[in-house]
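Peer 1: After the sequence you'll find the predicted model.
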Amino acid sequence: MSVRTYNPSVRVGNWNEDIQLEEDTLKDFLQKRESGELLYQKRTKLEQTIFKKIDLSISRDGLVHFGDKVNIRCPAALDRTQYFAHKDPRNECNLAVVPQINKILYSNKFEGPCSVTGCREVAANLRSTFVIKSPDGIPDGEPLRYGQVFYLCTMDDEGGNLYLHSDRVSLHKSPNKSRHQEVSLVCEPSFLTEWKILHIKPKLRMEYEGIPVPANCKIIFHHVKTGQNLSVEEEFCIRTSFGTREYEISSHTYLDSHRADMEQNHWQIVMGVPGDEVYPVTFPSSGTASTTTGTS
């Protein structure tokens, strides 16, 4: 009499190991979900921290002041395709922080040292918003002037307190691609974190010394210690930990044949102005005595 060696209820192969692997996978998933380590949870947390929208300070007199929340923007370069067929024009970009993702997910703030890049996303968020501070104890609200030393810092309340830093090129410290002077963010202020604003035209710099800096106008960011200017390396793009391609930032003075700074060194201190969508202008109602539509 023959005996059936196989029927649908028989389990073959490493069935016990497969069951254990499925259970371990499920347990690992539940543990990561409870601790917030899943990829979609990390993405959501990043959007709620460093990509959170920030309202810039309003420049009601058209000037930049100490304590203002600003964006540091490099305008778009001119279209040079008629001269260089292989070269695309550079987009406008904001100076932005590139933190270590693991650190910011646990601390919810920037921890130095951090690198900086030229982010093509020009919307104001935590990683692209900076605060202008005085090293001499000048109170907030005082206008920043040409040639006046200042610190460019990340935001205190939400993003930590890091200072824009630069130092001379060394064998072990330089940007990976351009090999120019490195720019980064550090925890402690020093003479290497001191910057000042210069007029965009070299012939007018002495005349504008001590005059308040206007907002949303082209200026030059000058590093006091090394004498180099903040620049965008439009020839070199780097891939960040967020998966985006952004311009490399360095301190290097690009001069043309007339000894004037080139487009890579042109920056704007971007601020809000009255009437922006963030701060809409409100008018008094027609029924009050303060309306401007009435006649005397």
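Peer 2: Alright, I've got the coordinates. Remember, it's a predicted structure, so these values are computed and weren't measured experimentally.
Peer 1: From here on, just use CA atoms for contacts and neighbour counts.
Peer 2: Fine.
Peer 1: burial count for residue 6?
Peer 2: The tally of other residues near residue 6 (other C-alpha atoms under 10 Å) stands at 9.
Peer 1: likewise residue 67?
Peer 2: So residue 67, with other C-alpha under 10 Å, has 22 neighbours.
Peer 1: Over to residue 121?
Peer 2: Counted with other C-alpha under 10 Å, residue 121 comes out at 15.
Peer 1: host element of it?
Peer 2: With secondary structure defined by DSSP states H and E, residue 121 is part of neither a helix nor a strand.
Peer 1: how about the nearest residue to it, chain neighbours excluded?
Peer 2: residue 93 (6.7 Å; C-alpha to C-alpha, 6 or more residues apart in numbering).
Peer 1: Run through the residues that contact the one you found.
Peer 2: Neighbouring residues of residue 93 by C-alpha atoms under 8 Å, 6 or more residues apart in numbering: 73, 74, 75, 76, 118, 119, 120, 121, 122.
Peer 1: Please repeat the previous calculation with a cut-off of 7 Å.
Peer 2: Going by C-alpha atoms under 7 Å, 6 or more residues apart in numbering, residue 93 touches 73, 74, 75, 118, 119, 120, 121, 122.
Peer 1: any idea how far residue 270 is from it?
Peer 2: Separation of residue 93 from residue 270 (C-alpha to C-alpha, to the nearest Å) stands at 12 Å.
Peer 1: Alongside the first one, take a look at this:
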Amino acid sequence: MLLQRLVLEPVRYPAGRPVDSTIPEYGLLFQKFSLRIERHFDAGCHIGSHQFLCLFCLVFFVPKMIQPESQKDREERDMMFSIRPAFNAPCKLGNWNEDLFLQEEKTAFAAYKRDRGQLLLQKTKKMFRNLSRPLQLSHSLVMLKYGENYQIVAPDIPCETCRAKVRPVYLAGLVTEREIDTRQEFSHGSVVVGCVDGTPCVRNTFKFVGCDRDKTGEPLTFSEDFYLQIVGGSEEALYVRCENSMAQMGYHPTPTLSKFADAYCRFKMLHFDPGLRLEREGAITRANDKVIIQNVPTGKNLAVENHLVTTFFGNEYVISCHTFRDTHKMETAENVWKVVGEDLQDINAVVRAAKGEDVPPELLK
């Protein structure tokens, strides 16, 4: 009953201003409201401050909150929402226009390089195609000949991770990551490394070239100077060169490929046994025999170091010009090489195997 009378007899207060008891108008409003409440309570009745504040809010604010929205209020609200600036999730902030133009420029530049084959991925694929092109090795294994294609392999390099504890390492050329941007084939200054892939291809196939004259087809002999030329690596002839200079890889001078056939490109073969080197001078060299390849100007041997470097073809060995000796003054496995070609299949062994005879597997390769 009290609430109905309080609501039915509202106190007038200035419109559009917040209800604040500290303002004189609303202070008078609070006084009138408190007097109205006192008239409806007995003399001994008491009301708390919190209860008084709740009654005040209930009388003056709740009726306005529950009043239905008029048509005019809806129109004003729609008008306000139609003209207000909208900021939502797709809105772009910062230097978005500059970033967009920069990204478009990068895309156009990448398309320009792609159309002309200048992307790093395209250059790398081209390098792999050039250096992995297969080649045919020589069938002349009774004697080594000038001008024939051979592979030079160190057969007994120690390997802790291999089951046999040794592995063959093949002499090969390399295009490094610093050169791939400007050239995709061998050129003057390319380094020589040792690869474990024995598939005959451009990067690991060499031929012997005479130093003083053209000796194509002639047999190669011990202690005879020759040039070691890589086959099909570029349009110009490139020779293995070693000099006393700073090491590019490892701790000893690193052989490189040179287009100039100078004195530092001269090598010669020595017999594996030091006791037979003198009497074997001038003798014909054969394939698959252990030999020492020595650089003539420096007097150091071509060697495989027990040090791996990461290349485009995986982890490969460092090749240097250094003589490794044991306590008996003999060259160790790092200096021992073999010149290998392509073995012809033994037809007689194939016929014997077809008849059911026991034939060694190495004869059927």
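Peer 2: Nice, thanks for sending it over. Small disclaimer: the values here were computed from a predicted structure and weren't measured.
Peer 1: Find residues that contact each of residue 93 and residue 270 of the first structure.
Peer 2: Residues touching both residue 93 of the first structure and residue 270 (C-alpha under 7 Å, 6+ apart) are residue 73.
Peer 1: ok, the contacts of residue 93 of the first structure vs residue 243 of the first structure, which is closest?
Peer 2: In terms of C-alpha to C-alpha, no member of the contacts of residue 93 of the first structure lies closer to residue 243 of the first structure than residue 119, at 11.9 Å.
Peer 1: what does that closest one align to in the second structure?
Peer 2: Superposed on the second structure with TM-score structural alignment, residue 119 of the first structure falls opposite residue 195.
Peer 1: can you check residue 237 of the first structure too?
Peer 2: For residue 237 of the first structure, the aligned position in the second structure is occupied by residue 308, per TM-score structural alignment.
Peer 1: Does its match touch residue 316 like I think?
Peer 2: Yes. Taking C-alpha atoms under 7 Å as the definition, residue 308 of the second structure is a contact partner of residue 316 at 5.3 Å.
Peer 1: neighbour count winner among the two?
Peer 2: Between residue 308 of the second structure and residue 316, residue 316 has the larger neighbour count (other C-alpha under 10 Å), namely 22 against 16.
Peer 1: How about the secondary structure of residue 234 of the first structure?
Peer 2: Reduced to three states with DSSP: H, G, I helix; E, B strand; the rest coil, the structure at residue 234 of the first structure is strand.
Peer 1: Compute the number of surrounding residues for residue 233 of the first structure.
Peer 2: Look at residue 233 of the first structure: counted by other C-alpha under 10 Å, it has 22 neighbours.
Peer 1: How about it, nearest residue that isn't a chain neighbour?
Peer 2: Among residues not flanking residue 233 of the first structure along the chain, residue 248 sits closest, at 5.2 Å (C-alpha to C-alpha, 6+ apart).
Peer 1: That neighbour maps to what in the second structure?
Peer 2: Residue 248 of the first structure maps onto residue 318 in the second structure, with residues paired by TM-score structural alignment.
Peer 1: In whichever strand or helix holds its match, which residues are buried?
Peer 2: Assigned by DSSP H and E, residue 318 of the second structure belongs to strand 314-321. By neighbour count on 16 or more other C-alpha atoms under 10 Å, the buried set for strand 314-321 of the second structure is 316, 317, 318, 319, 320, 321.
Peer 1: Surely the third one touches residue 307?
Peer 2: It refers to residue 318 of the second structure. Yes. In this structure, residue 318 of the second structure is within contact of residue 307 by C-alpha under 7 Å, at 5.9 Å.
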